[in-house]
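Colleague: For reference, the sequence and a predicted model appear below.
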Amino acid sequence: MTKKSKSYIFSKRFLDISIAIFALIVLSPVFLAVSLLYLYGANRGPVFYRQTRIGLNHKPFQIYKFRSMIVDADKKLYANPDLYAKFVANGYKLPTEEDPRITKLGAFLRKTSIDELPQFINILKGDMSIIGPRPVVENELVEYGDRVDVFLSVRPGAMGLWQASGRSTIHYPERAELEIEYATHANMWFDFKIIFMTIRAIFKKVGAM
């Protein structure tokens, strides 16, 4: 693992704040539209979904997403041993079409990646960065073995090498290798490369869930 320069860390944080503020302003109509759908539509309930993830240097934080599932979806997952076993075996995710917790609106939000937009709030707060390894739940850290400290040595990101390389089509242990590769070699040029790779993957709908 190479030590990140102070100039890289400062520049990256400056860009994170600038992009997050700009995105939250520009995307405010989207936030309003989705909020109205949840407040007055068929899927009434909380607009946002929050879950504890593990961030930089093992620090836990609450990640924000637009809710794409029924209320208390996590409880339903953990209460069903077969469903949870399939969830773990599939890289801690379930295919949208096989996940009974996902609503029709939620399936659309996931397919278009709109559900991820609230993470600009996490970026502005400093929990996350635009680019970095995807933040995971604590149980998932076992997949990184004795390299978990390397994985958590950089701020987690809204976009990352794993997403850019195929998202949900890539499972562990290959996913761990990709995330460790980024954490080990992170630099500004690598970050810009991942941004363009991720945008291309989103438009091609590669691995969207």
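Modeller: All right, it came through fine.
Colleague: going forward, measure contacts between C-alpha atoms and count neighbours the same way
Modeller: Will do.
Colleague: Tell me which residues are up against the longest helix anywhere in the chain.
Modeller: Using DSSP state H to define each element, the chain has its longest helix at helix 6-26. By C-alpha atoms under 8 Å, 6 or more residues apart in numbering, the residues outside helix 6-26 that reach it are Phe120, Ile121, Ile123, Leu124, Ser129, Ile130, Asn187, Met188.
Colleague: can you pick the most crowded of the residues you listed?
Modeller: Most neighbours among the contacts of helix 6-26, by other C-alpha atoms under 10 Å: Ser129, with 27 neighbours.
Colleague: any idea what sits nearest it, other than its immediate chain neighbours?
Modeller: Among residues not flanking Ser129 along the chain, Gly157 sits closest, at 4.5 Å (C-alpha to C-alpha, 6 or more residues apart in numbering).
Colleague: Can you verify my assumption that Arg53 contacts Gln62?
Modeller: Yes - between Arg53 and Gln62 there is a contact at 6.2 Å, judged by C-alpha atoms under 8 Å.
Colleague: Which one's more surrounded, these two?
Modeller: Arg53 (20 against 14).
Colleague: residue contacts, the more buried one?
Modeller: If you count contacts by C-alpha under 8 Å, 6+ apart, Arg53 has them with Pro60, Phe61, Gln62, Ile63, Pro135, Val136, Val137, Glu138.
Colleague: Next one for the comparison:
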Amino acid sequence: MTRLDAERTAAAHRRAATGTQRRAEARLRLLTLPAMIVADMLALALAGGIAFAVRQVVLPPAGDLRENVASASLIMALGWLAAIAVLGGYDRRQLTSGPQLYRNVLHASGAAFGVIGALVYLLDLELSRAFFLAFFAAGPPLLLLNRLLMRRGLATARVRGRFRQSVIAVGSLDHVGGIAATLHRERWLGYDIVGAVTPGGIADSSRLGIPVLGAERDLLAIAESAAPDMLLFTAGSTSSAEEFRRTAWKLEHERIGVIVVPALTEISADRVTMRPVAGLPLVYMDLPRARQALRWTKRLFDVIVAAVLLALISPLLAVIALRIRAHDGGPVIFRQQRVGRDGKHFEFLKFRTMVTDAEAVKVEMVERAVQDRGNTVMFKMRNDPRITAPGRFLRRFSLDELPQLWNVLRGDMSLVGPRPALPGEVERYDDDARRRLHVRPGITGLWQVSGRGDLSWEDTVRLDTYYVDNWSFTQDIQILVRTVKAVLASSGAY
């Protein structure tokens, strides 16, 4: 087979695969909107039932209000659904951007509450206030639950290979490589990089881990031949804005979507705002938020939660302490110097889960641990022979971390933050890794809920710096909730 024949065969395979993906995407498009509307109708019907029950309990009616409530519920539900549609609550593209989708639903709920409430007042309609308030109190959580379940279901389906979209990335090698690595890691987004178009064309194939289909000057011919679902333009993919605009004109009649990725990565959605001004798509970005992660509100939350938890679990702490002492008679608490905020050392507390001379034999085990995990900075290994029988159980469910609540009360740590590092690890940090030291370390964090011990060093640094740069109180709450699931699943705990 000649090279030309091989290229034609590969292009035919790509078109066939793309056709299958497009049919799957079309099915998703047809199913998503009706499914969201039906789910919302059921949610609002349930909210109406809850509101009626509350009305009956709080203020027993003087007469039979069922007919009045039924008609009012129908009108309010239709108005609510219309508000959701107008304010973007049914935008399928937002399913991959949870916060924006949730905000749209909440904004629509607020608008429906205000408009319907005003109409009821102005028209002097006969409607129970208790029913009205209960209806709009029960509705938003149910609507948000719908979006959450739909996002989870779609993400799971995409991870399993369904509803995926083929993408050709256009741009320089470095930018295309970075984008490809991110999309490969975040499979729930549903994008498959099937090829790249770079300035050097085929000559760049050996330097990139994905097929290079040609040079940027041949982009239109490549797009017509490969027929991807999306063209993804990275930073610097075209020499000028005018050239990009002309390329978009030529793609106007193709059934190909366009994604433009600016030279920004690891930035949360709430730090970025896009405002088209004078024809320029200006992207406004808030500065990193390391200083905000040190605010007194976060510290107050840490102190209150840590104090309450210590009071509630004190019997459990006593049982664990007795079990450790009964096993080998050694100390209950393991104390170790760790590096905290701004590089300051502090005494880190854990329940002892290893033999009493664990630190003495650690040096000879470092090489074995590196071979086990491929992590040359953090010492962590599966099936560590130094772990005791009770220690293995404590580690599996992260119970050995509970004494760190005292570190939180003392101000050495926070409930949520980067992993507290050893001094020897910090000595090997590069500039990016040192960014982790700008905030207090945490008992849990993004590393905890994203794999813990199974993460590579690069992923650990990436997650921790993302947390530092994009801190928000909402993110802390989400991490705490996800921690419960991670602990029960015991993923990466060893």
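Modeller: Thanks, I have it. Owing to the predicted nature of the structure, the values given are computational and were not obtained by experimental measurement.
Colleague: one step back: using CSV, lay out the contacts of Arg53 of structure 1 together with secondary structure.
Modeller: What follows is the contacts of Arg53 of structure 1, written out as CSV (DSSP: H, G, I helix; E, B strand; the rest coil):
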residue, secondary structure
Pro60, strand
Phe61, strand
Gln62, strand
Ile63, strand
Pro135, coil
Val136, strand
Val137, coil
Glu138, helix
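Colleague: just the buried members of these?
Modeller: Among the contacts of Arg53 of structure 1, the ones that count as buried by 16 or more other C-alpha atoms under 10 Å are Pro60, Phe61, Ile63, Pro135, Val136.
Colleague: mind giving me TSV with these and columns for distance to Ile195 of structure 1?
Modeller: Listed next are these as TSV, based on distance: C-alpha to C-alpha, whole Å:
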residue	distance to Ile195 of structure 1
Pro60	25
Phe61	24
Ile63	20
Pro135	17
Val136	20
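Colleague: nearest to Val34 of structure 1, of those?
Modeller: Looking at the buried ones among the contacts of Arg53 of structure 1 and their distance to Val34 of structure 1, the nearest is Ile63, at 17.7 Å (C-alpha to C-alpha).
Colleague: Can you tell me the residue that sits opposite the closest one in structure 2?
Modeller: Counting by TM-score structural alignment, Ile63 of structure 1 lines up with Phe348 in structure 2.
Colleague: quick one: what helix or strand has Ala321 of structure 2 in it?
Modeller: helix 314-328 (DSSP states H and E).
Colleague: Next, the buried residues of that helix.
Modeller: Leu317, Ile320, Ala321, Ile324.
Colleague: Reformat those residues as a markdown table; add distance to Val303 of structure 2.
Modeller: What follows is those, written out as a markdown table (distance: C-alpha to C-alpha, whole Å):
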| residue | distance to Val303 of structure 2 |
| --- | --- |
| Leu317 | 19 |
| Ile320 | 23 |
| Ala321 | 23 |
| Ile324 | 27 |
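Colleague: Where in structure 1 does the strand or helix carrying Gln100 of structure 2 align, residue-wise?
Modeller: Per DSSP H and E, Gln100 of structure 2 falls inside helix 98-122. With TM-score structural alignment applied, helix 98-122 of structure 2 matches no range in structure 1.
Colleague: Now do whichever helix or strand comes after that helix: which elements does it pack against?
Modeller: Later in the chain than helix 98-122 of structure 2, the nearest helix or strand by DSSP H and E is helix 129-159. Under the contact definition 3 or more C-alpha pairs under 8 Å, 6 or more residues apart in numbering; DSSP states H and E, helix 129-159 of structure 2 sits against helix 3-58, helix 98-122.
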